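> prediction below, plus the sequence it came from.
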Amino acid sequence: MVLAAAPAAAATQTKGTEKAGTNPFFTEWKTPFGIPPFDKIKPEHFTPAFERGMEQHKAEIKAIAENPEKPTFANTFEAMERSGVLLTDVANVFFNLSSSNTNDELEKIQLELAPVLAKHNSEISLNPKLFARIDAIYQKRDSLNLTAEQKRLVERIHLNFVRAGAQLPEEKKQRLAAITQKLATLSTQFSQNVLADEKSFKLELDGERDLAGLPEFVRQAAAQAAADRGMPGKYVVTLSRSSIEPFLTFSDRRDLREKAFKAWISRGDNGDEHDNKGLIKEIVQLRIERANLMGYPTFADYKLADTMAKTPAAAEELLLKVWEPAKARAAQERDMLQEMARQEGQNIEIQPWDWRYYAEKVRKAKFDLDESEVKPYFQLDKMVEAMFYTANQLFGVTFTELKDVPLYSPDVRAYEVKDKNGKHVAVFLSDNFARPSKRSGAWMSSYRDQEKLRGDIRPIVVNNNNFNKGAPGAPVLLSFDDANTLFHEFGHGLHGMLSDVTYPYLSGTSVLRDFVEFPSQVLEHWVEQPEILQKFAVHYQTGKPIPKELLDKILAARNFNQGFATVEYLASALVDLEFHALKDAKDLDVSRFEADTLKKLGMPKEIVMRHRSPAFSHVFSGDGYSAGYYSYMWAEVLDADGFDAFKEKGNIFDPELSKKLYDNVFSAGGTKEPMDAYINFRGREPKVDALLRNRGLTPPEPNAGVN
């Protein structure tokens, strides 16, 4: 993204007049709330728009860097924050579409532009005249009568430039710039390879024998997936998590479960043109060199220096503190699954493709609860209502669907968000369904960030999920885990929508990496509360609320299989840290390194990493979570402890706590130090034992088994 650039322009911002009407990025957007005119934007518009955006941004930065006037906050920092409007507009639209609605043309443009944009940003961050002005203000920041937010902006931008190499000698700057450009290309290739493997695989289910064990909602989703791929009347399982996990959970066909599972964990690891292992080796080695240039022994040391954790050792300490209890619980769970298979007359040893299948059977036996009984009560539309209700009760905001606005896919729904006084807050785009043009997973992003520097510019935020569509006209039914994912991403969305800061650099989710998951993960707790479930978990056919007996079962089973879930996550986080703790990767054998690391940890053979390295997009499709996948668990300490505050109050919508959460977290963006923000909300630092309780990883009871 553009370094310290302003967000996308509001509808009243004119973006140029040349060739007006031919390229939407060069004309005024007269759409409601400045929503991008998706119906007019074509792939051929992006390259010229990027080129002009970079030209304008270069000219703006040059004017700032070479300004003959004495450096001031206004003519340096605020001027930087006002720069790059067109470029940011184009980038926001392009990279969102590249993730959620891509095609061959966009992928080609993305690969071509990756090093160009990296070079553009490097030229800014390594500009000596610009950094001299930034540094001059930074050195005297305490005597300039800056507001707290202005001082924070100065410190964050100065640190960003330093960490980007602004203080390096010229020859090292040139090498760092070359590394950055190469990494941008490699990361883009990695992402496209994963998507290519996901798009190319489909497991066709032929007849009742192949469908054995699959409940109706899984069959409907498989039928819709086939129809989306031009195979009406067929049934298809894809590598989307929301497609393959239900298949692994319910299919009686062990051979097909094995085939699907192996395809899932082999994305990017098939020895063909989409194999990512060579890219990983090159990425890791370049990251090591980058860290060394900056004076750090490893990339993990470099990356974590600007996080709450501060050091790889601190992050690893937290993960290992949970690892042994998680393994112990997973071993107990495995024994229950093995016993269930034995009781059914299956002389097998539990394998990774068996775990979900037998876990569902054990869950049904142990808690008298099965997924097909639960899902009819979790309609997507009602769960969307539930998350809107939660936001309203906590923060006073309302959501009203917008019709007749441009959208990039028929799957997308748009909402206007207003505060309790009826004032416009944001536009929220909800994109919930899987499709071949969309990468897997779930994420939040924005088409425009909030700011007040150039007027009251309100954000346009998007949530992406990958739920399976049901049959035409039928309601979309979620698992309880899906409902948690919906709330998780909505927490990120609220973090972007409720932002109330002056400077775009500090807007919304622009916080330290291991704090960004706190708002999303804390919101997950509300979907588990009886006050929410009794109101919104209603049967899609009868309309009756979920029976208390079933609700009690769901809540009692909440921590079932948490050993498995925790182990598969922790394995990924620990392997990520180990890759980036390397001091030399020239001879790195990715498969062997992954296997050796897991062996050293004592990884249960029946469980596979949640994200195997060749498809670990969090870590290798850009720098976002590189050496930082641990941050989900770091934030879980905060969210578990933070929600305890509401439970202690006896009111999950306690007004005083809600206001503190809004003031210090959801509206504050990056204007506060994360621990200060948390303490201001909670009244103290978090306690790690809340995490272990939340995951049910207290010591297991002896002699636990299948009931």
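That came through, no problem. Since we're looking at a predicted model, the values are computed, not measured.
> hey, let's count contacts and neighbours off CA atoms from now on
Will do.
> centroid residue for this protein?
W443 (3.9 Å; CA atoms, centre = their mean).
> I'd say that residue and V461 touch.
No - between W443 and V461 there is no contact under CA atoms under 8 Å: 10.9 Å.
> assign the closest residue to the residue nearest to the centre of the chain other than its chain neighbours to helix, strand or coil.
Closest residue in space to W443, ignoring its immediate chain neighbours: N464 at 5.2 Å, by CA to CA, 6 or more residues apart in numbering. Here N464 is strand, with the state taken from DSSP: H, G, I helix; E, B strand; the rest coil.
> one more to weigh against that first structure:
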Amino acid sequence: MTNPLLQDWTTPFQIAPFDAISDDDFAPAVEQALAAHRDEIEAIASASETPSFTNTIEALEAAGASLDQVLNVFFNLVGADSNPAREALQREFSPKLAAHFSQISSNKALFARVADLWERRDALDLTAEQARVLMLKHRNLVRSGAALEGADEARMTEIKERLAVLGTEFTQNLLADERDWTLPLAEADLEGLPGFVVAAARAAGEEKGADGPVVTLSRSLIVPFLQFSPRRDLRETAFRAWAARGANGGATDNRAIAAEILGLREERARLLGYDSFADYKLETEMAKTPAAVRDLLMAVWEPAVARARADADALTEMMRADGINGPLAPWDWRYYSEKRRLAEHDLDEAALKPYFQLERMIEAAFACATRLFDLQFAPLDVPLYHPDCRAWEVTRNGAHVAVFIGDYFARGSKRSGAWCSAMRAQAKFPKPQTPVVVNVCNFAKGDPALLSYDDARTLFHEFGHALHQMLSDVTYESVSGTSVARDFVELPSQLYEHWLDVPQVLAEFATHVETGAAMPQEMLDKVLAAATYDMGFQTVEYVASALVDLAFHDGPAPSDPMARQEEVLREIGMPEAIAMRHATPHFAHVFAGDGYSSGYYSYMWSEVMDADAFAAFEEAGGAFDPERAAALEQHILSTGGSRDAAELYTAFRGRLPGVEALLTGRGLAAE
């Protein structure tokens, strides 16, 4: 029988035929697709014709289509709905794929053709997008080691293969720790917890096959438990387990893996002539240098840590009033901060949450996209990879634009966090193709599902990424959608979060789960007034993680990352009652792959732009100003990586932003 992964799919909009695919299909499909890609690359490299953009660069763009089709399905499944068979396949595929792409980057004949075109680029009469694609192809080959020779070339291949193995091990260890830990709750342990937390704990217990409610390490469950449980002993148990992911000893411990990854990254950078991995990684980003990153982070750190220390004093007083005389601990912060928020802003998360129904927040994200970009969303009835998934056709003026898939609920087979991926990216070459975009979240399941305000922001954030994919309008897939500088990729997602806070959006879609009534104006005012509440804590836990990431990669790799982590936290004066958002053993952004390595700062870099970009709407006709929306699509959302990121932002705003808008938006600006 023909492998369904390698067929031309005749499903609606060529969505993967999930009901026809089995795990047994992946290994033979990958082998066949790898062989086809090798043949395509060899044909390009060995061509007798003089190199041209068509026979070399466009040929590279067209090559590997079947491999992309197989891997896009596989990696979506292994992240969102893993199982032992898929995890074993991931361990098998990772070094194999690393070796495959290393062979391409070390193909001297191929590199010679691309280098020849690069030298003759001014005489090739290329479009602006073609010139960009040529530059990126040449640069990527050089940065992959294409110019290396002999022992250095062989060592680079070894490093890439080993890093692929280690990244997979790190990811699977973390998933195992998150999947296997639960805190059973007796009925007495539920006292003081709001109904939505109890319901989420009961649902988690059912999903885990437990006899009763449990707390898991899913953020959407453990955070509200830490916010509301009056049982300090249980909060400590839960927090310590959450903080210890990847550092529990035994087969799933990630500490030695992190150390080896850092050492290999440094060696890789030095083989390519860079002083450090951070210098190598940041060269292609907007920030350009480690010094620029550190300057931004420290400009935010100082006011944030000052605010956090003042907040810690206030929370400690509240703890003393409860008769607890020890120091404020990380498992205390969220609990007393929630009580303080209720006291100071009269804003109760338990009273607020019924207004943030998942269904209504999906509607809100869609409605904002309709008003801004004239997109329409209609449900699709197609087979998907899990019963929790839903799909919509996205159209504009009756024309098909994309397929959007939402996978919102936490489960043991899904890695933690939230992300956006494309099972197929937009392109016009070698043939027109529309995107199939997936948003994956980890919200607590309920009937109906209720979100925290932070969950709702996550939903808008990931949908901002989806819009970047769906509205892409470029020729070549390599510069499509989110294929942009890492410190630019978060701009559309973080910018879209602002529409959740628009008063008329909340007024229309924040409706009570039981009565259907709109959020009372008084509560709406409190929500907006408290938007920057506890921002010292939120900023400190994030910036500390970004500074540790930078320190790991800017200089010699630490032999003991945990010791280096503690050294950095001491140097910056990390408050003892706040933990890093992502400690080293579970810092998947940095160690599951190279994506955010030396680049976790990019959320903050993008936030500088998103605060300034939303200000452009406010300075114009408001949040739904049609001219600003058109400019946003024209200069940022539709252009992908077809132009330099700084150039794109300047085209939208007329200038690059400063840090002031970010500090003001976080409530950290000097008064």
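Received the coordinates, thanks. What you see is a predicted model; the values in this text were computed from it and never measured.
> any idea what the residue nearest to W443 of structure 1 aligns with in structure 2?
When structure 2 is aligned by TM-score structural alignment, N464 of structure 1 is paired with V440.
> any idea how far G246 of structure 2 is from the counterpart of G278 of structure 1 in structure 2?
Under the alignment (TM-score structural alignment), G278 of structure 1 maps onto A256 of structure 2. Separation of A256 of structure 2 from G246 of structure 2 (CA to CA, to the nearest Å): 10 Å.
> these two: who's more crowded?
A direct count of neighbours by other CA atoms under 10 Å for A256 of structure 2 and G246 places G246 higher, at 29 against 16.
> so that one, which of the three states?
coil.
> is it true that it touches H586?
Yes - the pair G246 of structure 2 / H586 is scored as a contact, 5.4 Å apart, by CA under 8 Å.
> shared neighbours of the two, anything?
L174, N254 (CA atoms under 8 Å, 6 or more residues apart in numbering).
> helices or strands up against the helix or strand A326 of structure 1 falls within?
Using DSSP states H and E, A326 of structure 1 maps to helix 312-343. Here helix 312-343 of structure 1 touches helix 299-304, helix 352-367, helix 562-579, helix 631-649, going by 3 or more CA pairs under 8 Å, 6 or more residues apart in numbering; DSSP states H and E.
> against structure 2, where does the helix or strand where D431 of structure 1 lies fall?
Secondary structure assigned from DSSP H and E places D431 of structure 1 in strand 424-433. Matched against structure 2 by TM-score structural alignment, strand 424-433 of structure 1 falls on residues 400-409.
> got it, and stretch 306-323 of structure 1?
Using TM-score structural alignment, stretch 306-323 of structure 1 corresponds to residues 284-301 of structure 2.
> map Y385 of structure 2 across to structure 1 for me.
Aligning on TM-score structural alignment places Y385 of structure 2 opposite Y408 in structure 1.
> ok, now G593 of structure 2?
Alignment note (TM-score structural alignment): G593 of structure 2 maps to G622 of structure 1.
> pull the number of nearby residues for that match.
Other residues near G622 of structure 1 number 18, with proximity taken as other CA under 10 Å.
> any idea how far the residue nearest to it when sequence neighbours are not counted is from F593 of structure 1?
Leaving aside its sequence neighbours, G622 of structure 1 sits nearest to S187 (CA to CA, 6+ apart; 5.2 Å). Between S187 of structure 1 and F593 of structure 1 the computed distance is 20 Å (CA to CA).
> more crowded one of these two?
S187 (23 against 15).
> pretty sure that one is touching G624, no?
No - using CA under 8 Å, S187 of structure 1 is not in contact with G624, being 10.9 Å away.
> grab the nearest non-local neighbour of H461 of structure 2.
Nearest residue to H461 of structure 2 in three dimensions, chain neighbours excluded: S493, at 4.5 Å (CA to CA, 6+ apart).
> residues near that neighbour, how many?
Counted with other CA under 10 Å, residues neighbouring S493 of structure 2 total 27.
> what residue of structure 1 matches up with it?
So S493 of structure 2 corresponds to S520, using TM-score structural alignment.
> so where does that match fall, helix or strand?
helix 517-527.
> name the helices or strands packed onto that helix?
Applying 3+ CA pairs under 8 Å, 6+ apart, we find helix 517-527 of structure 1 packed against helix 380-395, helix 480-497, helix 631-649.
> and the next helix or strand after it, how far out from the chain's middle?
Downstream of helix 517-527 of structure 1, the first helix or strand assigned by DSSP H and E is helix 530-536. From the chain centre to the centre of helix 530-536 of structure 1 is a distance of 26 Å (CA atoms, centre = their mean, to the nearest Å).
> how much does helix 530-536 of structure 1 stray from structure 2?
Its aligned residues in structure 2 lie a mean 0.6 Å from helix 530-536 of structure 1 after superposition (mean CA distance after the TM-score superposition for structure 1).
> so that helix matches what in structure 2?
Under TM-score structural alignment, helix 530-536 of structure 1 corresponds to residues 503-509 of structure 2.
> buried ones in that stretch?
V505, L506, F509 (16 or more other CA atoms under 10 Å).
> likewise for stretch 305-318 of structure 2?
Across stretch 305-318 of structure 2, burial judged by 16+ other CA under 10 Å covers V305, R307, A308, R309, D311, A312, L315, T316, M318.
> which residues of structure 1 does stretch 526-544 of structure 2 align to?
Using TM-score structural alignment, the residues of structure 1 aligned to stretch 526-544 of structure 2 are 553-571.
> meant to ask about stretch 131-141 of structure 2, not that
On structure 1, the counterpart of stretch 131-141 of structure 2 by TM-score structural alignment is residues 151-161.
> next one: that stretch to chain centre, how far?
The answer for stretch 151-161 of structure 1 is 25 Å, by CA atoms, centre = their mean.
> now that stretch on structure 2. Mean distance?
Mean deviation of stretch 151-161 of structure 1 relative to structure 2 after superposition (mean CA distance after the TM-score superposition for structure 1): 0.6 Å.
> aligned to D455 of structure 2, what sits in structure 1?
Per TM-score structural alignment, D455 of structure 2 is aligned with D482.
> near that match, how many other residues are there?
18.
> do you know how far the closest residue to it other than its chain neighbours is from D228 of structure 1?
Spatially, and ignoring its direct neighbours in sequence, D482 of structure 1 is nearest to F467 (7.7 Å; CA to CA, 6+ apart). To D228 of structure 1, F467 of structure 1 is 14 Å away according to CA to CA.
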